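In: build me a model from this:
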Amino acid sequence: MAATELSFYDRISDALAKPEGQLAISAGAKAKYDNRARAMSEFPSMEITRDRARSIRAHTLSQLDKFLAEFADNVEALGGHIFWAKDAQECNQYINEIARAKDVQLVAKAKSMLTEEISLNQSLETSGIDVVETDLGEFIVQLSGDKPSHIIAPILHMTREDVGNVFNEKLNVPFSDDPATLNAIARTHMREIFLKADMGISGVNFGVSESGAICLVTNEGNGRLISTAPRIHVAVMGMERLVPTLGDLSIMLQLLARSATGQKLTAYSSILCGPRRKNEHDGPEELHIVILDNGRSEILGSALSEILYCIRCGACLNACPVFHSIGGHAYGSVYPGPVGSVLSPLLFGDPWNPLPHASSLCGACKEVCPVNIDLPGLLLESRSQQIAKGKSPLLMRLSQWIYAITSCNPILFGLALRSGQVVSRLLAHDGWFTTLPGPLQGWSVHRDFPALAKKSFRQLWDKPSQD
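Out: Here you go, the predicted structure:
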């Protein structure tokens, strides 16, 4: 994906300037966080299951070449087609070629962060093909010309009034902010799309190596419609999104639903095995599964490979205080929040390097991750790699260099301390700095900074009281 024109810090400023949107994001994320906590408290074997899920992901990625080959062989045995795409360009080109060869005019699309990652919609539209998102949230995002703000809740930043205004303007219907009415409007519009679409495109929540099946998870049923009604179904799968067996899939689905939405199981969990067979009346005539690398093979086996364990539940976003404060759009990436802060620089390059620094390292993300990814550790490793490669901001490198020299020299450290104490006495008011210079203004805009004590602990230790 392309970098945005604004810097990360400018996007943060823009986000904080929209208090209504931020309130909607914080309230929505907190509700999902609370739903997860309730669902997990009713799951007696939660920790055992999380450990088991982590083991499944680790085992799968440790032998990924074997499981990918097994999966591909089984898909083809079921009558499906496999295409190995190295990057976004190859993936988009292959799907465009299918569309041209089969005279596809209209595509009905299920929610897929991977297709957002590769800008598939824009690629198809450039070729003159109409693409309609059928997930309700993604449909609203598409109508409004916006971007998703959360990996499972695309319109977390929007209010009911916002949605009503979008439908009024784009679908030419009377304004309403009633959820049932808005759902009915969307349903009426989408039903025609499902019936007319020549091709359905989806992501893949999980591929099952032992059978060649793919699993689609939705709460609206649109995944079943776009994968059965159109004559062609194209499923785009990240190369890491495999489980070895159906038993492993069962464990993942239990955790995915509880972590994402607080449900025991997602409303529609569809397991698809190949295209329509002879004498069958349902299903596509053709099934194409595109297995996409797009930088994942470089992550595999690296110090950051654990990020590939992610099952895209969004729980880490809902737990993250930074995400609550700035929302998803500020990250400028398909993948916001803690998981996106690690993944985005790896997939999209240097413009996303500031993201790993947008974390307090509080550990809330690790506590809620269904596969126990050590996200704080990965964020630290990502920062460390940037420093080692000289890619951290110049001001940060300079300040770290000065601190390293000063802290290793007792004379310099003492001189710096005494200088700070003098400045504190001259500029602080009643023991507090109300305004700080330069980049430190970001702190003092919202809170005061305490002045240095008249005597440091070291000074007190060197001259203990006579008591």
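
In: when you work out contacts or count neighbours from here on, use the C-alpha atoms and nothing else.
Out: OK.

In: mind listing what D14 touches?
Out: If you count contacts by Cα atoms under 8 Å, 6 or more residues apart in numbering, D14 has them with A330.

In: can you list the buried residues in the helix or strand it falls within?
Out: For D14, the enclosing helix or strand under DSSP states H and E is helix 8-16. Residues F8, R11, I12, A15, L16 are the ones in helix 8-16 that count as buried (16 or more other Cα atoms under 10 Å).

In: another one to check against the first:
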Amino acid sequence: MSHPKRAEIFTRDAERTTWHDETLWFVRQKRDKAVYAVPEFQELRELASQIKTHTLSRLADYLEQFEAQAKANGVHVHWASNAEEHNAIVLDIIRQQNATSIVKSKSMLTEECHLNPYLLRHGVEIVDTDLGERIVQLRQESPSHLVLPAIHLKKEDVGATFFKHLGTAEGEVDPQVLTEAARQHLRARFLAAEVAISGVNFAIAETGSVVVCTNEGNADLAVNLARVHIASMGIEKLIPRLSDLSVFTRLLARSATGQPATTYTSHFSRPAAGKELHVILVDNGRTQQLGRPDFRASLKCIRCGACMNTCPVYRRSGGHSYDFTVPGPIGAILSPNIDMRQHASLPFASTLCGSCTDVCPVKIDIHTQLYKWRQVIAAADEIPASKKWSMRLLSRVLARPAMYELGGKFARTSLRFVPHALTHAPGYNPWAIARELPEPPPQSFREWFKQTNPKP
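Out: Below is the predicted model:
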């Protein structure tokens, strides 16, 4: 199903769509206030962008350095070329431990690899411990946002979900009561967990360490209680030195939620006595994107979600309309790299207003890349035939002034006589469902200009 069709499903609930739009814009405003409080924020953006550009230019070298240092620290390092290999590695570690209780903190990479359903198919139950992730897991939904996975839901939806699965009172909507119910529900899972899986926000080649940033502390609790910690990491998460990290930690939370810093920024360098730490380095299309000069910079993304909070299309269409792990503008760049045919509509889900580029903390030229993907998709003949032929026809009209002028005159005249019910028929002209055409002008701009500026 294309993005427009999925977006149509979301926008049927006008009240929810408006609420979703306003809530994300509120987060965007929090981001702006946090940014304005840091005079050197633009310098930090530029420095972060340069660090990422440098790292990507020597990614193979830094990955080898990270592996060598991590192994020296007693860490087990695994390599996975795709999602299937990643999932198989995780399952193998779990079976080696004879583990039956698995918990996972927030990890978009494991969502990308569809780890949860894979483990369930192999008889392994896994519990997400991030509150938003647990809510959508109970509802058998995917996250709709990088940072706010349940942002598409209202407290009434959460209350109904917890009533069904956690036994809270029917109709309970008090956020404090619902949060406490989730806390009590997850506490037993934390205590019983034998294996804890986490994502990785940053990995440091110099030290062989991985860094996990959370606001709830669930990752720290899980990996410190379990005897085995599996950290799933996209290879683009690497930075060269420990001293580089502070640049990104000053950018990440401010861009994501308007906080000065995440509540917990935890470093994992070596396993504790009697425990194991496994790091899985995952490609899954990243080297392919690295080989595309026009789209290489998308690998700089630090998954803050700022581009989603500001995007007028994402805010009105919802994250699930993108049908990809990473929704929004950055997802519309990453997804065609994975499957161009399936995600051909996503680069067109943008006004190209450039707001996403303006707020990106690592200065990815998002709107430019969206435009370039459109060219690639059109050249590959992956756009709908109706759009392809209508654009060809329009290009011919626009390239011929006489034809353009004749068409404009015909439209101005016919709009005075065609019935309103016909020009605004929903099935024929969906654009006009919530819009009204202005009165047709008596003359075109060209005609007016010739009349007011006669040649001498």
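
In: if we can go back for a sec, read off where the helix holding D14 of structure 1 ends up in structure 2.
Out: On structure 2, the counterpart of helix 8-16 of structure 1 by TM-score structural alignment is residues 3-11.

In: ditto for stretch 201-217 of structure 1
Out: If you align by TM-score structural alignment, stretch 201-217 of structure 1 falls on residues 197-213 of structure 2.

In: likewise stretch 259-271 of structure 1?
Out: Residues 255-267 of structure 2 are where stretch 259-271 of structure 1 aligns, taking TM-score structural alignment as the criterion.

In: what lies in contact with the matching stretch?
Out: 27-28, 30-35, 147, 209-217, 220, 249-250, 252-254, 304-306, 359-361.

In: got the buried residues for it?
Out: Judged by neighbour count using 16+ other Cα under 10 Å, the buried positions of stretch 255-267 of structure 2 are S255, A256, T257, G258, Q259, P260, A261, T262, H267.

In: what do you get for stretch 323-343 of structure 2?
Out: 323-338, 340, 343.

In: what stretch of structure 1 does that stretch fall on?
Out: With the alignment judged by TM-score structural alignment, the segment of structure 1 matched to stretch 323-343 of structure 2 spans residues 332-352.

In: what's the separation between the aligned residue in structure 1 for V376 of structure 2 and V342 of structure 1?
Out: Counting by TM-score structural alignment, V376 of structure 2 lines up with Q385 in structure 1. For Q385 of structure 1, the distance to V342 of structure 1 equals 11 Å [Cα to Cα, to the nearest Å].

In: cool, V371 of structure 1 as well?
Out: Counting by Cα to Cα, the gap from V371 of structure 1 to V342 of structure 1 is 16 Å.

In: the helices in the stretch 101-250 of structure 1, which residues?
Out: Counting by DSSP state H, counting those that start in this stretch, the stretch 101-250 of structure 1 has helices at residues 113-117, 120-126, 136-144, 160-170, 179-196, 222-226, 246-261.

In: who are the contact partners of the residue nearest the centre of structure 2?
Out: In structure 2, the residue lying closest to the centroid (Cα atoms, centre = their mean) is V326, at 3.2 Å. Neighbouring residues of V326 of structure 2 by Cα under 8 Å, 6+ apart: M108, E112, H145, L146, L334, S335.
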